[in-house]
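Enquirer: Sequence and predicted structure are below.
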Amino acid sequence: MNHQDIKKIIQECQKQTKIEYPYKGSFFTPRFKSINHIEVGKSRMISNPITILIELAYVLYKDLRNLLHKWVDFLFPRNQQLVGKDFSSELKGRITFASSEGPEAIPIHHMRVEFWAKTWLGQWRKLGSALSDDQGYYLLKFDQKAARSIWNLSLRVEAYQTTHVYFKDKKAHPHYTIFHREIIRKDDLRGGSYMLETMRLHLWEYRKDYPAPRVVIKDREKDAPQYYSQARQDALAQQFIPYELTKLKHLEMLEQGSHKLTLDYIQRDYPINLSRCIEKRLPGYTRSDSYFGNRQMNGMNRAAFWPDPEEQGSYWVKYFGSCQYETNQEFAFPDAEIKFLLDAEGLPLPSQIFLTGPLTSHEKDAWQKRSFTPADGEAWNQAKRVARVSGSLCTEIDDHFTGTHLNTEQYAIAAYRNLRINPIANLLLPHLKEVVLINHTADKLLLKEFLPISTAMTESGLISRTKDLLGMQDWKGFEPMKSISTAHDSAASDELFWKITKTYVDEFIEEHLEEIKKYWLEIYCFSQDLVMHSVPVFLSDVNWEKLSPDLRKHYLSRLTYYQFKYSFNPELPRTVINGELKAVSPITNQKNGLDISLNDIQNLKESCTYMIFTATYLHTWINEHQYDELGELLYNGVGLRFGSGKNGIMAPESDLAIAPDLEAATKMLWFVNLLSRTEFGFITRNEEGDVNPAFAKLLMDHKEEFLRLGVEVENIESRTNI
């Protein structure tokens, strides 16, 4: 068959395997209480009919309670008009972060503080309001007589944080919630001025137990800095219950020792994926060189094709395996370096594969390198499978979890700690929300429960690797992937989305420039937090002179390729803090908007474009394509066991000793369904009204252009929340 006929079949299979959400369930269908109840093993579900009825009663109770609260709020609204005539009395205080980074507490600037009275009849009276200044101090004017009125039952001072930004009539409307409350005694309000104790708030605190910037969440049900909306919770239940029930059935069969359960049985129980669909239509094609190259270029991996410096027209894709990270002894994870040539249509064809590292359980030489070419027959097909699996695991850890999830989290923490009244909050917060919640869940599901039992990596090794790869992520100098041919759809789509996002960001900043300058302190503090908590540049703390020749060569190969892959410029001047060369570049070094230059504005535009690009489109691409690649157990996966054969992982697909075991198999298909099929929060669908309509319109204006590149703009997520 020619390329066009094959392409048509692939497109038909993409439509057939397209992610849909048809499941509606019924009253007595098992359900999750929340996203936090999902487990790689047996998730905590409500399944017993009696329990479901009790849960219904509890839900009805909560609904009635919420209705009562709304009714009370309706009867006794918080009128924003100040009560009083003589506003000569003062409440003074200061707000700081509870956790200090140095000898002095860090002030919380521009935090909204309000003084309220509640009457004996339940009515609210607003007595005063203020914003904290650059040093966290606030001075709130109020009428002492109105505050000490006999009609007032209680007095309180409340500090507010911005939790969401919604858009109505094309204007941003921040949503504030009470973060901290202090009760004031009326009898203490004597004299013209009253000094409150400093509010030391545990606001978006940085963790100290992880080597990369992460937020503190002790109890995800009670003390998370933000929470999923009910609509997001409902979407998860609707979309994912069928796959949870499938996994539970398989685990029950395993416990019962059922001989009926096989890899093929497990495979057929989950939805058909892209490679299986194509294989039914074109037997053998998904194992061909042509399909291998196509998926490396335009599949989940969206590989970086590095031009061979010595051979024009050749390209290299490199996946670095276990390296020096902690691993187990059950799974292989060799380096895979693949050389490609372009065919007549611009698609990459593999011409050589190098595998470096142990391929069997008895090998110990980490530097043993083997070369394979199409002339090697079956060994060539086996080498492609090994390269596929190593590449998938690298993509999952390096590009998906680290490059989008953790990368976005570092910007989210700094943003929510510092951006409040600067218009940049309205630009960024809709795209940075919820990522810390899913990352907290991933700590358990991905780093503890799934990858350590399904791959060569231990939890400790995974954490070390994420820190290293985060050291190659920087907004400064970043550019989207460049197309190497007209068939390079993923790169063309990158460039298109980047261009649109840049236009959106540039126009937004120019429109609100005066307000942005007025509250430039927030940008400065945002930048300071980013740089201060950034990980060091990858390998910047290594003494190269003390490395062995093999390790030095390997480190240099990783560093060079990562710089190309992640568009990381090592020549940029970078900040050194406590001896660490920080990976993230500062956006500005100016506190005052009157002192900024055009370069500061340009930095702000570039950094905002990068944040939105990473949190939305880049994450969407990898997430949406995971089931395409990882949904067929014997074709691909995230780990190959060494097995018992003398050739280890260099074995045919019929050797099930190197394939996932039955438990890992159902958990893997469950996991990739969780990632690919439980999305909520899209830019153009704007389900919760939290996306700027101007951004959605720009994307919809290019709908057909995206579609020609295989991207449906309606499926581009507005934030990273799964």
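Expert: Looks like it arrived, so ask away.

Enquirer: from here on, contacts and neighbour counts on C-alpha atoms
Expert: Will do.

Enquirer: Quick check: residue 314 touching residue 346?
Expert: No - counting by C-alpha atoms under 8 Å, residue 314 does not reach residue 346; the two are 11.9 Å apart.

Enquirer: second one coming, line it up with the first:
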Amino acid sequence: MLAPLRRLLSALGLQNRDTPSDLLEPAELARWYSGLGPDERAAVSRELASRVRAPRPLRDPATLPAVATGRLIFEHDGPQGPIPLHHLKVELWDRDPGAPDDFLGEGFTDDDGHFAVRYDPADAGLGDLPDLELRFFEPQHTFRKDGRIVESWRRIGAQRGPDDHGGHSYDFGTLRLPYWEYDPSTPLARLLVTEQGTPPTAYAPGRSLAMLKAVAPIELVKRQHLLQIRLGRAPSIAGLQADYPEPMTVRMERQEPGSTRGDAFFGERLLNGMFATVMDRDPEAPGDPSAFRLYFPWNAYEQDGLHCQPDVDVRLRLVEGRLLPVRIILGLREPGATAPGSPTTRRTFTPEDGARWEAAKRIARVSATLDTELGNHLGQCHFNVEQYAIAAHRNLRRNPLRWLLMPHMREVVLINHSANGFLVGPNGYITRASALTERSVDARLLHLMGSYDWRGFAPAAPVCEGHRYAHAAQLFWRVLGEHVDAFFAEHGGAVEAQWREVRRFSDDLVAHSVPAFVCRYLRARVSGKDAPWFVRSERMDLDAKAAEPPPKAVSAVTHTDVPQPGELDALKQLCRYVIFFATFRHAWANNLQWEDAGEVLYSSLGLRWGKGGGLPESEEDLDAAPPPDEATEMLWISWMLSKTNYGFLLANEEDDVHPRLVELLRARAAEFAALGLDVRTISSRINI
């Protein structure tokens, strides 16, 4: 047992003396080695294996006398049965408890998950029969400054074989590996993480420090507020707000009272704030290029009866380059009504209505905030990108596509796993702070996910010169086009050569996406019809997706193992789409939350019915505002999400993003800055 350690001592130069005990006794080193974790042992073994053993001439694997075989499949079967784990690296080792293990050989699983590793039992050491162990590895990469790829391998699992194996063949059989499995308990494409388990990936170390730096100062503030509430000394909304850093709207109100409650600011934030979204023309004003509409259909969902969350129909008009609200129609339930589709009373408000107009704008802001959190942020970025991340990790290993996509999908499943209980679910903040129940949050997310598709997507055109978000989105989209085109010009041949991985990626993506969702209004007014008021560029193809039975929301890239005409361009479009939402779109919705949701009375996720169970009439009606515990939590969340940043595109901390994209963005930094966007604040992936 100590012979390998003596060889280790020799390799380290520790036995050049007559009395090696002057340094480390083999038994002492054995105790040290046995105290290491599995990954640390593997690192020591891998580093020293070539020096511990006497050098051997290179040999043709076919001439080696022994072979270990088997098959790797996913833990969960698909509709057609077992799913092979293709192109994983497999290493065969001789376990030496208390000493560095001996490397015996390596291979890769084939398209069907089968592997065969040939080895020489003598590599286990003189007089030692090998104790077999399989180790499984997934590929990792970094980029050098010149764009060259550096590959490495990350261990993801192991399987013990027999001890003291003296035969010349051993079949490990079919091994099920729980690897990037889909969660069968949800209709969304979500990663399965068991209650006591951990996701198959981890945050970069620097992200934890970024979180601590951002959250530590306000964590004490929130805890103090919650303690005061428990002691029956709840702080006022004004006092609570003053304990947090000053957000944009509070600062503006201090400098110019009323500035953030005006009509011009309302329209500006709908164009360029965290709420920035697709701006349709007003269907009731055909031919008028200055008329626009936003609609939030909350009455379609179950509500808790405690919050006032009506349907909100906002009509806007461009006036001298500014987008101004001109009419707000609210579809109000009776207080306490909870059922989806409850009877409503429509009330219309215009600027001539004074205080009631201000109250209607506040309700519209709250609706926009909730819609942004569930739609633009959680749905379209977090959960949408997760479905591409799972399919990519399950299937992309030999294909160079991995180098292009993986840097932008590396941590999204981790932050989404945290959201399961933190934001959504029975006790999630969105469920508690808004009118939507757990069931209606799930229904809304299902409908949203049913409306997202990569095919045909392009950022919508700006509605005016001051539409900075749309100008920046189009500029970023063009940059991504250059980046993706250049990548495929360099690696397109290799992408096509490994097209079977693309097909399996596409198959997984489509199979686990939700059915396409087209609401009754759009079916009646848009699908199959000429509707010039409806912006189609950012939406899925309603004509195709409105079919019955509904097709899958996500379109397939390919159905064959060899690319067909047009499919390489389709793949490029998919890559561009995923990177866009994992970087620019998420940054815009996430990073502006403290600006647009950092003041309790300006905006929140929900307003309660006001005094006497009526429509909240003013900000002074604190019965309508969030209670103190939800208010401090709202401010804590907004700050944490906006201020915790790590993994920036331009910093490229892990060197996993192609330097070309970094340089393309850096070259256009001034153009983005003119639009109010500092490209240094855009993260390379969703990790907050």
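Expert: Right, received. Where do you want to start? A quick note: this is a predicted structure, and the numbers were derived from the prediction, not measured.

Enquirer: picking that back up, for residue 314 and residue 346 of the first structure, work out which one has more neighbours and name it.
Expert: residue 314 (19 against 14; other C-alpha atoms under 10 Å).

Enquirer: Need the counterpart of the more buried one in the second structure.
Expert: Taking TM-score structural alignment, the alignment pairs residue 314 of the first structure with residue 290 from the second structure.

Enquirer: For residue 533 of the second structure, see how far away that match is.
Expert: Distance of residue 290 of the second structure to residue 533 of the second structure, computed by C-alpha to C-alpha, to the nearest Å: 11 Å.

Enquirer: list residues touching both of these two?
Expert: residue 281 (C-alpha atoms under 8 Å, 6 or more residues apart in numbering).

Enquirer: most residues in a single helix of the second structure, which one?
Expert: Using DSSP state H, we find that the single longest helix of the second structure is helix 468-497.

Enquirer: Tell me the residues of the first structure aligned with it.
Expert: Counting by TM-score structural alignment, helix 468-497 of the second structure lines up with residues 489-518 of the first structure.

Enquirer: And the longest strand belonging to the first structure, how far out from the chain middle?
Expert: Using DSSP state E, we find that the single longest strand of the first structure is strand 152-168. Mean-position distance between strand 152-168 of the first structure and its chain equals 28 Å (C-alpha atoms, centre = their mean, to the nearest Å).

Enquirer: helix or strand right after that strand?
Expert: Downstream of strand 152-168 of the first structure, the next assigned helix or strand under DSSP states H and E is strand 171-184.

Enquirer: Pull the residues that contact the next helix or strand after that following strand.
Expert: Once the chain leaves strand 171-184 of the first structure, the next helix or strand it forms, by DSSP H and E, is strand 193-195. By C-alpha under 8 Å, 6+ apart, the surrounding residues in contact with strand 193-195 of the first structure are 89-93, 188.

Enquirer: Would you mind listing the buried residues in the match of helix 468-497 of the second structure?
Expert: Within stretch 489-518 of the first structure, the residues that qualify as buried are 489-498, 500-502, 504-506, 508-509, 516-517, counting by 16 or more other C-alpha atoms under 10 Å.

Enquirer: With adjacent residues omitted, what lies nearest to the residue nearest the centre of the second structure?
Expert: The C-alpha lying nearest the average C-alpha coordinate of the second structure belongs to residue 412 (C-alpha atoms, centre = their mean; 3.0 Å). Excluding the flanking residues, the one nearest residue 412 of the second structure by C-alpha to C-alpha, 6 or more residues apart in numbering is residue 686, at 5.1 Å.

Enquirer: how about that neighbour, what's its match in the first structure?
Expert: That one, residue 686 of the second structure, aligns with residue 720 by TM-score structural alignment.

Enquirer: Residue 240 of the second structure too?
Expert: So residue 240 of the second structure corresponds to residue 266, using TM-score structural alignment.
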